[in-house]
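predicted model follows, preceded by the sequence.
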Amino acid sequence: MQFSSTSSYIVADELALAVNAAVTLEKPLLLKGEPGTGKTKLAEELAASLGVPLLRWQIKSTTKAQQGLYEYDAVSRLRDSQLGSDKVHDISNYIKPGKLWQAFTAAQRPVLLIDEIDKADIEFPNDLLHELDQMEFHVYETGEQITAQQRPIVVITSNNEKELPDAFLRRCFFHYINFPDAATLSDIVRVHYPDIQRELLQTALEVFFDVRKLPNLKKKPSTSELIDWLKLLLVEDIGPQQLRDSKGLMPMFGALLKNEQDVQLVEKLAFMARRRES
């Protein structure tokens, strides 16, 4: 398998190599990078390019590793027993397969996305070591042993909110997605807006990178936020000259700046720049 850029997703050569290496080694691909750099999108595009199912396990702060295997609904079984239902005689009626179970038993080799693993408890990755390494687990309630028919392609994303355990990292192929340069961003934008004027795109990228370079910025705007901002500029018919003439906050700044501290910082710097010019 050789994964590369698609008609709707631009992938850097280093990232394409990482994807292909992880698939060859049959190890989970651990992706880190700024939010909005396309980590989740990569798994979606990988599944689409291979023509295989995508199973997405969205991790939250309350997610437990067991939920990825299966969940046993003891409450429903108790209720059914009180109602005299015949279902209670088969405990498998109360076993709900999780995303790993679905991936292991899929008829076609799927892409399994474990999204934002760093949001979970620190023990969460360790609790999945055996299952991701051996591709099997035991169902205690039924005595079944669930073993993968074929190893799914596993993509794990992290926004670096927590450090991951060394034992878990050893079992992964790691890649950090660097923020795209201007040329790559230009290619990405043209995938979404193929008819955008070159001058508008160039001016918008200059403004965008100027904002990202500001000192003490609490949240740097991401690729996805650039795409949103450009959509607004196109809808409102805001041209490159209007962007250059802007003396304060850039038009539609709410797409790029996401908290009041950053808005105040940009306003302050723009005010100081005007004073120096006068």
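Good, I have the coordinates.

rest of the way, CA atoms for contacts and neighbours
OK.

what's the single longest helix in this structure?
The helix of greatest length in the chain, counted in residues with DSSP state H as the criterion, is given as helix 260-277.

buried residues in that one?
Within helix 260-277, the residues scored as buried using 16 or more other C-alpha atoms under 10 Å are 262-263, 265-267, 270.

tell me which of those is nearest to residue 22?
Proximity of the buried residues of helix 260-277 to residue 22, judged by C-alpha to C-alpha, is greatest for residue 262, which lies at 38.2 Å.

for comparison:
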Amino acid sequence: MRFQGTKNYIATEDLKLAVDAALNLEKPLLVKGEPGTGKTMLAVEVAKSLGLRLIEWHIKSTTKASQGLYEYDAVSRLRDSQLGNEKVKDIKNYIKKGKLWDAFDSDEQVVLLVDEVDKADIEFPNDLLQELDRMEFYCYELDKTIKAKKRPLVIITSNNEKDLPDAFLRRCFFHFIAFPDRAVLESIINVHIPKIKKSLLKKSLDMFFDVRKVPGLKKKPTTSELIDWLKLIVSDDLAQELIAKKDKELLPPLYGALLKNEQDVELLQRLAFMTRRES
């Protein structure tokens, strides 16, 4: 199997090679990059492209590694035993399978997305070392080892919010999704907004890259925010006129789709004011 991208996902050659390498090496693919660069969507589109089922495990700050394996509901079993419920005789009734168990138990190969692994506690990646390396884990309640029937393609995403342990990194194939250059961005936009005019696209991208180049921005606008912004621009004649007339003013129309905090808005407003005063 080889990943060639899809009509909805423009993948660079190095990203395609990274997916293929993870498949061939049978290692998890660790994908890092700015938020909004398509890390999560990569797993979705890889599954579509290869015709595999996708299992998604979205990590939160409270997520524990054991939840990906299984959870044993001892409280419900105690309550049922007090009520004389017959189901209490089979402990399987109180074990909830996690996402890894689901992936291991599949008769066909699946794509397992572990999304935003850096949100969890620092020990979270270490707690999954053996399970991801050996593709098996032990269930104490059933006195049974759960082994993967077909080794899943594991795609792990990280926003670089914290460093990951070296032992975990050694077990992964790593790829960093760099921010797309102008040509790739145009291809991505043409997929999502095929009817956008070339002149509008050019001027909008000029403005977008000008904003990203501003020093001191707390959060630079990303690909997903650019697409949202352009969708608004396409549906707003006044915004299109403002973009056509833009000279050196840095504050774009409908900037709320691009800028996500008041510090960045104030920074661009000051720069725009200074530019107007100088001119």
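Noted; the coordinates are in hand. In this text the structure is predicted, and so the values were computed from the model without any measurement.

could you get me the TM-score between them?
Scored by TM-score structural alignment, normalised by the length of structure 1, the superposition of the two chains gives a TM-score of 0.97; 277 aligned residues with a C-alpha RMSD of 1.1 Å.

before we move on, back to that, export the buried residues of helix 260-277 of structure 1 to TSV and tack on distance to residue 138 of structure 1?
Conversion of the buried residues of helix 260-277 of structure 1 to TSV gives the following (distance: C-alpha to C-alpha, whole Å):
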residue	distance to residue 138 of structure 1
262	50
263	53
265	55
266	55
267	58
270	61
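
which residue is most remote from the mean position of structure 2?
Ranking residues of structure 2 by C-alpha distance from their mean position (C-alpha atoms, centre = their mean) puts residue 84 at the top, at 46.0 Å.

list the contacts of that one.
Counting by C-alpha atoms under 8 Å, 6 or more residues apart in numbering, residue 84 of structure 2 touches no other residue.

then residue 200 of structure 2?
Contacts here follow C-alpha under 8 Å, 6+ apart; on that basis residue 200 of structure 2 touches 240, 243-244.

shouldn't it be within a strand?
No. The assignment for residue 200 of structure 2 is helix, going by DSSP: H, G, I helix; E, B strand; the rest coil, so no strand is present there.

what about the residue nearest to residue 138 of structure 1 when sequence neighbours are not counted, distance to residue 153 of structure 1?
Distances taken as C-alpha to C-alpha, 6 or more residues apart in numbering put residue 145 closest to residue 138 of structure 1, at 4.6 Å, once the chain neighbours are dropped. With the distance defined as C-alpha to C-alpha, to the nearest Å, residue 145 of structure 1 ends up 21 Å from residue 153 of structure 1.

who's more crowded, these two?
Comparing residue 145 of structure 1 with residue 153 by neighbour count (other C-alpha atoms under 10 Å), the higher total belongs to residue 153, at 23 against 11.

helix, strand or coil for the most centrally placed residue in structure 2?
Central residue of structure 2 (C-alpha atoms, centre = their mean): residue 40, 2.6 Å from the mean position. State at residue 40 of structure 2, reduced to three classes by three-state DSSP: helix.

hang on, it packs against residue 157?
Yes. Checked against C-alpha atoms under 8 Å, the pair residue 40 of structure 2 and residue 157 is within contact range at 6.9 Å.

overlap in contacts of those two?
Looking at what touches both residue 40 of structure 2 and residue 157 (by C-alpha under 8 Å, 6+ apart), the common residues are 113, 115.

so residue 43 of structure 2 touches residue 114, yeah?
No. Contact between residue 43 of structure 2 and residue 114 fails when scored by C-alpha under 8 Å: they sit 9.4 Å apart.

now do the shared contacts for the two.
Common neighbours of residue 43 of structure 2 and residue 114 are listed as residue 155 (criterion: C-alpha under 8 Å, 6+ apart).

so the two - more neighbours on which side?
Neighbour comparison, residue 43 of structure 2 and residue 114: the larger count goes to residue 43, with 26 against 23 (by other C-alpha under 10 Å).

I'm done for today, thanks for sticking with me.
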